[in-house]
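S.K.: would you be able to build a 3D model of this:
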Amino acid sequence: MSAPQAAHRPGAFKLPNKQHKAGRHRTKGQIDRENKGRQDAKSLSLRQKRSLSRNERRKVNRHERLVHRRRINDDFHNKERAPYLVTVISFSQELDAALIVERLASADPEASVLASERGNITYLHVPRFRARYGFVCPILAHTDNVLDCLKVSDIVLFAWPANEGLTDEQGLLMSTILAHGFPTAIHLVSGIPSKGKQRDKLLANVKDTMKEWNFVDDSTANLDTEQDGFVVLRNIQGIRKKPTLLQRRRPHLLVEKMERLDAEKGFCTLALTGFLRGPALDANRLVHIQGLGDFQLSRVDRKPDPVPGAKERIQPVSFYPDETQADLVTENTPDPMDAEQPDVEDLLKSGGAPTVTAKVPKGTSSYQAAWITASDDEEEQSGEDDDEDDSMDSDDSDEEYYDAADDVKGPGFLENEGDAFETATMASEAPGDFEDMEIDTHEVEKYRQERENVDFPDEVDTPLDQPAAVRFQKYRGLKSFRTSPWDPKENLPFDYARIFKFQNIKHTRKQVLAEIEKDPTPGSLLHGDYVTLYVKNVPSFIYDEWGTEMPMVVYGLLRYEQKMSVLNVVLRRHPSCDTPIKSKEMLIYHVGYRRFEAGAVFSQHTNGNKFKMERFMPTDDGPFVASMYAPIMFGPAPVLVFRRDQHGNEHLVARGTTLDVNPDRVIVKRVVLSGHPSKVNKRAATVKYMFFNRDDIEWFKPIEVYTPQGRRGHIKEALGTHGVMKCMFDNPLTIQDAVLMNLYKRAFPKWTYNPRVTRTKVIGGGMVNSHSLISLVTSASASVKGVEKMEH
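M.R.: Take a look at the predicted model:
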């Protein structure tokens, strides 16, 4: 009998069998990524909340604050004290803005219609819905009017064409609206059959047109019959309102009536009446009239609501500002004894600058003579036509120019009428081939400069008539543009003593915005109040020149928003702009609720503590930053930039948003000096044409030189006395290379801020005749209960 077989015992290196996997399982990280931090509310008990980490508790608290803020906004807009303000924009020839309001007004026989004195506003009260509507039909040919109405509206109605797409002008207007932003949108169509192949074709055409402008999931509503108008009114009342950030943070009023009071010495008090919307308004705060500037209030009257259907009757109350009223101080008062640099006049008296004697025409002032002595050849040789102060390379003279510009005659001033007559006669005797041809020589020169800057970026020719050490005395060399230090407080211009700077702008912004969420004071005016604002010290000509159909919007300013500082905005060039835009060129900026004119400095939008200046607006779609002297704006806020041509028309050139308010942003201007290697011996090269005397070579000897192929080197010694030098490089170079040297100087914007911008026609406007809106609504109101004139 054999011995029993021993059981097998696995060794130490035995691997376990594979487990059966019943399907595909997700890892914990994948589950967390899919949930995106969301957790089941029932599973978060009190004990589990206490056991959360610090980061998790911060996320939970932030979510609770957002829910609370959303609830406050919903309650804020569900008060229904003010009528729903609706902007009507029609791109259809069959269904213009006036016809849309007519069909909506005739949808309910019990509705009543009222017309405002100003602003082209038509109020509609529908008792069946217990709702009130205010329809605004801006003139689409003026983009300023369209944007002003969109900034204060609750709803925007877009009427789309059924047979064809948008024209070029309509497309440019729509692109401007999308770049600026708008509230909740409702889309309308007309002339589509109820059934058949033609209906499917027209609907597909409308969908394709809307898809071009990113309205993919939005539905359309017909407006052919009275029943369709009834449905649209119901949709306006029931749709969720999405107010813009500008509407949630600043009180605003669309003016319906304007009166001029106490006119004296060119100034008056304007009584502006309308519905107040947004946060509470205090009589001590400043107000801003778009296109005019900032003003103080002398009194605020709360009046009864004149539109039928008001849920409550308010007794008239007047509020007056007290001693805590905000002042209109926009600039800081500089101390002339606190300047580090001497004054220009003192420098000239002390003999610090040489005196140049030149022959000038009879009657020429000393100021004109200073410009005449600077020859055009020197300006062309400098290669820096993008800003005027570089020809003389003196920032102090630039400040003196803008301070004395109002007291002297320009360089092209004609002394008598006879000279003007002779000049005009000579111009009329030009050859007939160019009589009908308008050539803007300034624009042609800008095209050439932009093309030269693209081919040879920042390259400048060394002048022959003066030493390079004098011409580029304010420039310096940097070992590394990214890591080399640059003190932001060094050699600041005089204008920096006039502006305001926050020690911690983020903390200040947080405090100012927190004031909006506080409970209003007893003397404040709330959303939906029908008020009259008495704005004092307004130019009297505004009352006569402001058209009755031009919307006027009044905004309440936040704290510090009237102070001047350096405003930085991030922009992108608009695809429709093909004109070269130079840095510091005067442009019209729409920044949030402000509209002003300024000359900004363009710079790259990159990381780091220094930013390279752009001589021209970048032609690609990349972002760039524009810095200018402007009032403080607590962003974010949309930004649109327009250019005014020689005919007075405005063209959209860029769009973007605000970046920050930071005077310490270091914008560095670069110039590149180029030389030609005449002899090359491995790593050594003899270079000429970069400098033209021995002293300049010794002056710029510490600065590094390089080649476009990536070779790095330094100046070893000067050869002779005519600007030939010997350079050593890290690697051998060829005779085809060019030797370059970078010099840097900080650039500052110019004080060209102008808050009063005249309204002109904008290219890209509309085709709608909204002038006959009131007459159409009046004629269509035979079936309406009654048409009344609004009593203020």
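S.K.: when you work out contacts or count neighbours from here on, use the C-alpha atoms and nothing else.
M.R.: Noted.
S.K.: quick one: contacts for the closest residue to Tyr534 other than its chain neighbours?
M.R.: Nearest residue to Tyr534 in three dimensions, chain neighbours excluded: Ala271, at 4.5 Å (C-alpha to C-alpha, 6 or more residues apart in numbering). Ala271 makes contact with Lys257, Met258, Glu259, Arg260, Leu261, Thr532, Leu533, Tyr534, Val535, according to C-alpha atoms under 8 Å, 6 or more residues apart in numbering.
S.K.: how far is the helix or strand hosting Ala271 from where the chain is centred?
M.R.: Ala271 is part of strand 267-277, with elements assigned from DSSP states H and E. In terms of C-alpha atoms, centre = their mean, to the nearest Å, the centre of strand 267-277 is found 26 Å from the chain centre.
S.K.: how about the lengthiest helix in the chain: buried residues?
M.R.: For the chain, the helix with the greatest residue count under DSSP state H is helix 54-77. Neighbour-count burial for helix 54-77, counted by 16 or more other C-alpha atoms under 10 Å, picks out His77.
S.K.: elements contacting the very next helix or strand once past that helix?
M.R.: Scanning forward in sequence from helix 54-77 by DSSP H and E, the next helix or strand is strand 84-90. Applying 3 or more C-alpha pairs under 8 Å, 6 or more residues apart in numbering; DSSP states H and E, we find strand 84-90 packed against helix 97-105, strand 131-136, helix 143-152, strand 155-159.
S.K.: alongside the first, I'd like the structure of this one:
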Amino acid sequence: MGQGEKEGEREALALHCCYSQGLPATCHAIQGLEKLGTKQRNSAKKATQKTIETRFPGERLHTLDSLQDGGSVLRFISNQKRRAVVCRDMHPHLLAESTQFIPSKENEEVGTLEVSGYVRGRPLSVNGLLHIPGLGDFQMTQITAPPDPHPVKARLHRPPAVMDTGEEREGMAEEIKVVAVADPAKQESLDREVELDPMEGEQTWPTEEELAGAVSRLQTPPTGQPLRPSEARRVPRGTSDYQAAWIVADSEDEDEEEGSEGEEVPVDDESEMDTESVTYGDTEKYDAQFDMEAEEQQFELLRAERENAMFPDEVDTPQDTPARIRFQKYRGVKSFRTSPWHPRENLPRDYAKIFQFENFSRTKKRVLSQEDNEAALPGWYVTVQVKDVLKPQAEALDPLSKPLVVFGLLEHENKMSVVHFVLRRCDGSSAPVKSKERLVFHCGLRRFSASPVFSQHTTGDKQKYERFFPREGVCVATVFAPIGYPPQPVLVFKPVLDTHQLLAVGTLYKVDPDRVVCKRIVLSGHPFKIHKRSAVIRYMFFNRGMSSTIQ
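M.R.: Alright, predicted model coming up:
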């Protein structure tokens, strides 16, 4: 930002993201004041100081136009008290000063990546996993300690005349020491999910014949009129034939509207619809390439959000669909707060693939208190050898032009589970956000995309499902994600065209697959007669069979 310039959108977004992620101690400096006159110099310095005061109260602005100013800034930085960033300091990490890729003898496209730098945070264990942002999780083979290129105390016995000779390089090679070598028996596994065993569950999974019989029975409704085989329905992307048979062909069906974006396909279509083609036009030719269908979808989404805010959870009973089919996934309860609900009831099959803690708080305390006697301590200059790295991935890394920070993972942090985040929407986001919409999460040291389920942040054994991300207050977003230990800051972005828009900020709440999120619906009707203890409601049910189903 230039002298006297006001804070723009990009600067405000960058500062807001830095604030939400957590900032260490800061130092503020300004350059170019000597080129201005005395009056302009004072006004520019006051304007910059005012801008800093809005976000960094009490911070001092330094000038940096001469060597004396540089010395003053360095003395200020050296005497400044460090401000801890908990999420960063609880993990071992190092800022890469150099990287080197060594291809393997069997396959030149895969090899070992050597990353050199100073260890910060916690001690780095060779038996743990290493996370490289943008690449993923990797195992380490060994950690070595080469000579420190920037020692605090220079070696007086080393003459300057031989600093660049071959003898000196040979001496440095001899000084490389092996700090630790990975032990296959103790090394963390890269497995993210539990291998599914169909014979281990309490309930026998249906066979293919039973599933086919269920589909044939469901295709013949009680009215006796079978469905047409080529009847088009709106189904979520990736839905199987068996799942599609359970979806009611109703455009106003709120039960399936939270799924992924669907498209009109026949029920017997065997295509898996794994990909989706989206074309974005040039913003300068907006009128010529106006997408009416996309605008209509956005309008319908906005109308649904407003309707949900005015009439929360209210659903009209369809006249052409029996209530036992329309509401087959729901149960009648007397009280949402006091009615019992077992957290292990009717779990999806994917729950067998995730990890769960018996006591998450106790596990976190144990993991953070672990010590490895063979780990590289903070402050050491080390070279970490990362195995099984692809050559294109290694070539994309350039520590000189783009800083690279690698993180050591704590125990279980590469395992998948049900993770909950407490989020609050940013002021600049105005577009409606539906549950299960694809979003991008920046959580601590990780970045991933997921389709969160929103729910209320309340106490109790059940939390109410939110169809849309509320514009005010906080809510809980639940996703399948790698395990993390709080506190960790979270930034949520919404993909918009070819960029990402900051949607919400928050923190990691907990890792708990037993947190029950219930979707509530309230059947609506027109009051006909109201008595002291009862009422007669019209247009809630349209035949006797419907009313006897919902009890």
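S.K.: the residue nearest the centre of structure 2 sits in which helix or strand?
M.R.: Against the mean C-alpha coordinate of structure 2, by C-alpha atoms, centre = their mean, the closest residue is Phe441 at 2.8 Å. Using DSSP H and E, Phe441 of structure 2 falls within strand 439-443.
S.K.: pull the contacting residues for Asp387 of structure 1.
M.R.: Ser583, Lys584.
S.K.: state the distance from the aligned partner of it in structure 2 to Gln456 of structure 2.
M.R.: Residue correspondence to structure 2 (TM-score structural alignment): Asp387 of structure 1 is matched to Glu258. Using C-alpha to C-alpha, to the nearest Å, Glu258 of structure 2 is found at 16 Å from Gln456 of structure 2.
S.K.: over to Leu113 of structure 2?
M.R.: 45 Å.
S.K.: and the two? which has more neighbours close in?
M.R.: Using other C-alpha atoms under 10 Å as the criterion, Leu113 of structure 2 and Gln456 rank with Leu113 on top: 23 against 19.
S.K.: map that one onto structure 1.
M.R.: Aligned partner of Leu113 of structure 2 by TM-score structural alignment: Leu270.
S.K.: so that match versus Pro618 of structure 1, what's the distance?
M.R.: Leu270 of structure 1 is 43 Å from Pro618 of structure 1, by C-alpha to C-alpha.
S.K.: helices along the stretch 151-300 of structure 2, start to end?
M.R.: 166-175, 208-218, 241-244, 292-310 (DSSP state H, counting those that start in this stretch).
S.K.: in the longest one, what's buried?
M.R.: The reference is to helix 292-310 of structure 2. Leu301, Leu302, Ala304, Glu305, Asn308.
S.K.: then stretch 171-191 of structure 2?
M.R.: In stretch 171-191 of structure 2, counting by 16+ other C-alpha under 10 Å, buried: Val179, Ala180, Val181, Ala182, Gln187, Glu188.
S.K.: so what does the last one match up with in structure 1?
M.R.: In structure 1, the position corresponding to Glu188 of structure 2 is occupied by Ala326, as judged by TM-score structural alignment.
S.K.: return the residues in contact with its match.
M.R.: Counted by C-alpha under 8 Å, 6+ apart, Ala326 of structure 1 has contacts Asn284, Arg285, Leu286, Gln296.
S.K.: list the members of these that persist in structure 2.
M.R.: Contacts conserved in structure 2 for the contacts of Ala326 of structure 1, counting by both residues aligned by TM-score structural alignment, their matches' C-alpha atoms under 8 Å: Asn284, Arg285, Leu286, Gln296.
S.K.: what separation do you get for the first one and Tyr475 of structure 1?
M.R.: Pointing back at Asn284 of structure 1 there. 48 Å.
S.K.: between these two, tell me which one has more neighbours.
M.R.: The neighbour count for Asn284 of structure 1 versus Tyr475, taken as other C-alpha under 10 Å, is higher for Asn284 (21 against 18).
S.K.: so which strand or helix has that one?
M.R.: Per DSSP H and E, there is no helix or strand for Asn284 of structure 1.
S.K.: aligned partner of it in structure 2?
M.R.: That one, Asn284 of structure 1, aligns with Asn127 by TM-score structural alignment.
S.K.: how about Leu172 of structure 1?
M.R.: Aligned partner of Leu172 of structure 1 by TM-score structural alignment: Leu13.
S.K.: for that match, which non-adjacent residue is closest in space?
M.R.: Per C-alpha to C-alpha, 6+ apart, closest to Leu13 of structure 2 is Leu502, 7.9 Å.
S.K.: what's the counterpart of that neighbour in structure 1?
M.R.: Match for Leu502 of structure 2 (TM-score structural alignment): Leu652.
S.K.: again with Thr54 of structure 2
M.R.: Looks like Thr54 of structure 2 aligns to Glu212 there (TM-score structural alignment).
S.K.: over to Met546 of structure 2?
M.R.: By TM-score structural alignment, Met546 of structure 2 lines up with Asp696.
S.K.: the host helix or strand of that match vs structure 2, average offset?
M.R.: Using DSSP H and E, the element containing Asp696 of structure 1 is helix 694-699. Per the superposition on structure 2, helix 694-699 of structure 1 and its aligned residues are separated by 1.1 Å on average (mean C-alpha distance after the TM-score superposition for structure 1).
S.K.: one step back: which of the kept ones among the contacts of Ala326 of structure 1 lies closest to Val554 of structure 1?
M.R.: Leu286 (10.3 Å; C-alpha to C-alpha).
S.K.: next, count neighbours for the closest one.
M.R.: What Leu286 of structure 1 shows, counting by other C-alpha under 10 Å, is a neighbour count of 23.
S.K.: does it touch Arg299 like I think?
M.R.: No. Applying C-alpha atoms under 8 Å as the test, Leu286 of structure 1 and Arg299 come out as separate, 11.8 Å apart.
S.K.: how about the helices of the stretch 151-300 of structure 2 in a markdown table, adding distance to Pro123 of structure 2?
M.R.: Below are those laid out as a markdown table (distance: least, C-alpha to C-alpha, whole Å):
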| stretch | distance to Pro123 of structure 2 |
| --- | --- |
| helix 166-175 | 22 |
| helix 208-218 | 52 |
| helix 241-244 | 49 |
| helix 292-310 | 49 |
